[in-house]
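Chemist: what follows is a protein structure lacking sequence information:
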């Protein structure tokens, strides 16, 4: 079932990928962002606004909203929890309250993060694992999740919370964040890359093609009114160590990285998602393995770098 959908934060990495995929698969998708769409987005529809969170752009009281706008830098500094709540959490909650005040009662899809679990007690991590955020970025996701869940149950709209693993492999690889971007940059420039700790901790990496396919399925199957809040892990379900990523990037680029190793007593534990619920609810499972994903990213980077020459 495809129909009308709004995608907030559509000029960002995840937003534009979702907007592009939804448009290509039959949705009447409209992006909403403060900045213009990036290059290569011809044919896509966007409303450019002064503030996405003001919600004054919302015209349809029943259209689903894929909410990609929000804090994207996991290392953003804050003065403390009060600063975080006022700068990031309160505006996100006020955005949904503003939609509700306009009569909206659709399906909200909120992009959260696997970081909400912190250091898991066991692997893989299921959705009912305790939430133990280790940093401000993850804490912000937890607080917004809880507040939106309260509003959904109180006002009767559908809410899908997607706890997303480390996404990578979009159409604009030079604009990505994350360790793969840093590894490819180091391979290209020859700059040293520092491995903190053993490099054997596992992370879950989700290719963009699998991510956008999952999002489309979420939008097509909103939670039922009797149980309006649904939480889903979106990941590959497979752990990959930094050391293995290094080897894959070296193989894909044909270049050896200049590695520096630094002992770390604060090495973060492994984090790999249990994606069984998403498979049962959506009939979805990631199909792009990390080897193929890294090769695709290398090819996309080469094409983007060549286009800039």
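Modeler: Perfect, thanks for sending it. From a predicted model like this one, the values you see are computed outputs, not experimental measurements. Numbering: from 1, shown residues only.
Chemist: going forward, measure contacts and count neighbours with C-alpha atoms only.
Modeler: Will do.
Chemist: the strands in the stretch 51-200 of the chain, which residues?
Modeler: Applying DSSP state E, counting those that start in this stretch to the stretch 51-200 of the chain gives strands spanning 65-67, 107-113, 158-164, 166-168, 193-196.
Chemist: repeat that for the stretch 201-309 of the chain.
Modeler: 202-207, 229-234, 239-241, 259-262.
Chemist: turn the ones you listed into CSV, columns for distance to residue 170.
Modeler: Shown next, in CSV, are these (distance: least, CA to CA, whole Å):
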stretch, distance to residue 170
strand 202-207, 8
strand 229-234, 16
strand 239-241, 19
strand 259-262, 26
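Chemist: so which of those is nearest residue 57?
Modeler: Between residue 57 and the strands of the stretch 201-309 of the chain, the shortest separation by CA to CA is 24.8 Å, and it involves strand 229-234.
Chemist: distance between the closest one and the chain's centre?
Modeler: Taking CA atoms, centre = their mean, to the nearest Å, one finds the center of strand 229-234 at 13 Å from the center of the full chain.
Chemist: neighbours around residue 77, how many?
Modeler: Per other CA atoms under 10 Å, the neighbour tally for residue 77 reads 12.
Chemist: put this next to the previous one:
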């Protein structure tokens, strides 16, 4: 098995690379820019240097493509830019790769927390209708639809993973990831910004477990699958903040703001289909995930 990882130097991509290395799985990363020096030694190509000849070579020398690239997050972007900056590039590269190699498997990482929208108070399953309200969620769903069209009309092998909220050691900055945002606020003495009442709930999973699942799927047989990937466990914002405060031994000031339209009140996934199809279930609790992630951050 040899993987082509599009967006492989991002947060989740780094976890996948680490797992691939430990499993002796070969890979090539497609990146939008050169990586940091610590990652530059791994095989990669820049997206803006790829022509049809290069795409043909990549498609015929790899068994699966894992697509996880995105230039936006739920709090930013416009739906028009989503079409040109995220949807079109994803569908275009998959269309060309599968044209040159119809047998190549396609694994697309979508968003379980954003594609379903704000209308569900129970765990959401794959059969539920999607009503995204953020440009980010709209872009993810449109990419899903574009790839599903290729599957219907060309018979490509496609697995769509609607991923919950992964947490892990390579989540940096304040643009995404509540765990890292709270951690950075507590360490710097800045107030913690909470949008909503704090009772809003999310589904968190370990980024390493997600990476292991992706490798398992690349080695499985499928034609077309859509799977929710999460823990299925609801954790409120305030509960998450309190757990991080307790671990660090720091109590921070909390500033409450109105809940933003793109922030669902509840975003918890029903993952029974994945468990049935792949015999996979997230094993780490939120407490174990936080201990693992925060202990790494404190050593840096």
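Modeler: Okay, I see it. Note that the structure is predicted; figures quoted are calculated from it, not measured.
Chemist: dump the strands of the stretch 201-309 of the first structure into a markdown table; add distance to residue 158 of the first structure and mean neighbour count as well.
Modeler: Written out in a markdown table, the entries for these read as follows (distance: least, CA to CA, whole Å; neighbours: other CA atoms under 10 Å):
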| stretch | distance to residue 158 of the first structure | mean neighbour count |
| --- | --- | --- |
| strand 202-207 | 25 | 23 |
| strand 229-234 | 6 | 23 |
| strand 239-241 | 31 | 17 |
| strand 259-262 | 46 | 12 |
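Chemist: which one of the strands of the stretch 51-200 of the first structure lies nearest to residue 42 of the first structure?
Modeler: Closest of the strands of the stretch 51-200 of the first structure to residue 42 of the first structure is strand 65-67, at 20.5 Å (criterion: CA to CA).
Chemist: which helices and strands does the closest one pack with?
Modeler: Packed against strand 65-67 of the first structure, as judged by 3 or more CA pairs under 8 Å, 6 or more residues apart in numbering; DSSP states H and E, are the following elements: strand 4-8, strand 107-113.
Chemist: TSV for those, including mean neighbour count?
Modeler: Output for these, formatted as TSV (neighbours: other CA atoms under 10 Å):
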stretch	mean neighbour count
strand 4-8	23
strand 107-113	22
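Chemist: with distance to residue 34 of the first structure added, can I get those strands in JSON lines?
Modeler: Supplementary listing: these in JSON lines, determined by distance: least, CA to CA, whole Å:
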{"stretch": "strand 4-8", "distance to residue 34 of the first structure": "9"}
{"stretch": "strand 107-113", "distance to residue 34 of the first structure": "18"}
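Chemist: could the strands of the stretch 51-200 of the first structure be laid out in JSON lines, adding distance to residue 176 of the first structure?
Modeler: Shown next, in JSON lines, are those (distance: least, CA to CA, whole Å):
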{"stretch": "strand 65-67", "distance to residue 176 of the first structure": "19"}
{"stretch": "strand 107-113", "distance to residue 176 of the first structure": "16"}
{"stretch": "strand 158-164", "distance to residue 176 of the first structure": "15"}
{"stretch": "strand 166-168", "distance to residue 176 of the first structure": "7"}
{"stretch": "strand 193-196", "distance to residue 176 of the first structure": "17"}
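Chemist: on that earlier part again, between the strands of the stretch 201-309 of the first structure, which one is closest to residue 302 of the first structure.
Modeler: When those are ranked by distance to residue 302 of the first structure, counting by CA to CA, first place goes to strand 202-207 at 17.7 Å.
Chemist: can you list contacts of the closest one?
Modeler: With CA atoms under 8 Å, 6 or more residues apart in numbering as the contact definition, strand 202-207 of the first structure has outside contacts at 165-170, 234-242, 269-273, 286, 288-290, 293.
Chemist: try 7 Å
Modeler: Residues from elsewhere that reach strand 202-207 of the first structure (CA atoms under 7 Å, 6 or more residues apart in numbering): 165-169, 235-241, 270-273, 288, 293.
Chemist: residue 147 of the first structure: what's it in contact with?
Modeler: Residues counted as contacts of residue 147 of the first structure (CA under 7 Å, 6+ apart) are residue 93.
Chemist: quick one: map it onto the second structure.
Modeler: Counting by TM-score structural alignment, residue 147 of the first structure corresponds to residue 146 in the second structure.
Chemist: what's the answer for residue 13 of the first structure, then?
Modeler: Residue 13 of the first structure maps onto residue 11 of the second structure when the alignment is built from TM-score structural alignment.
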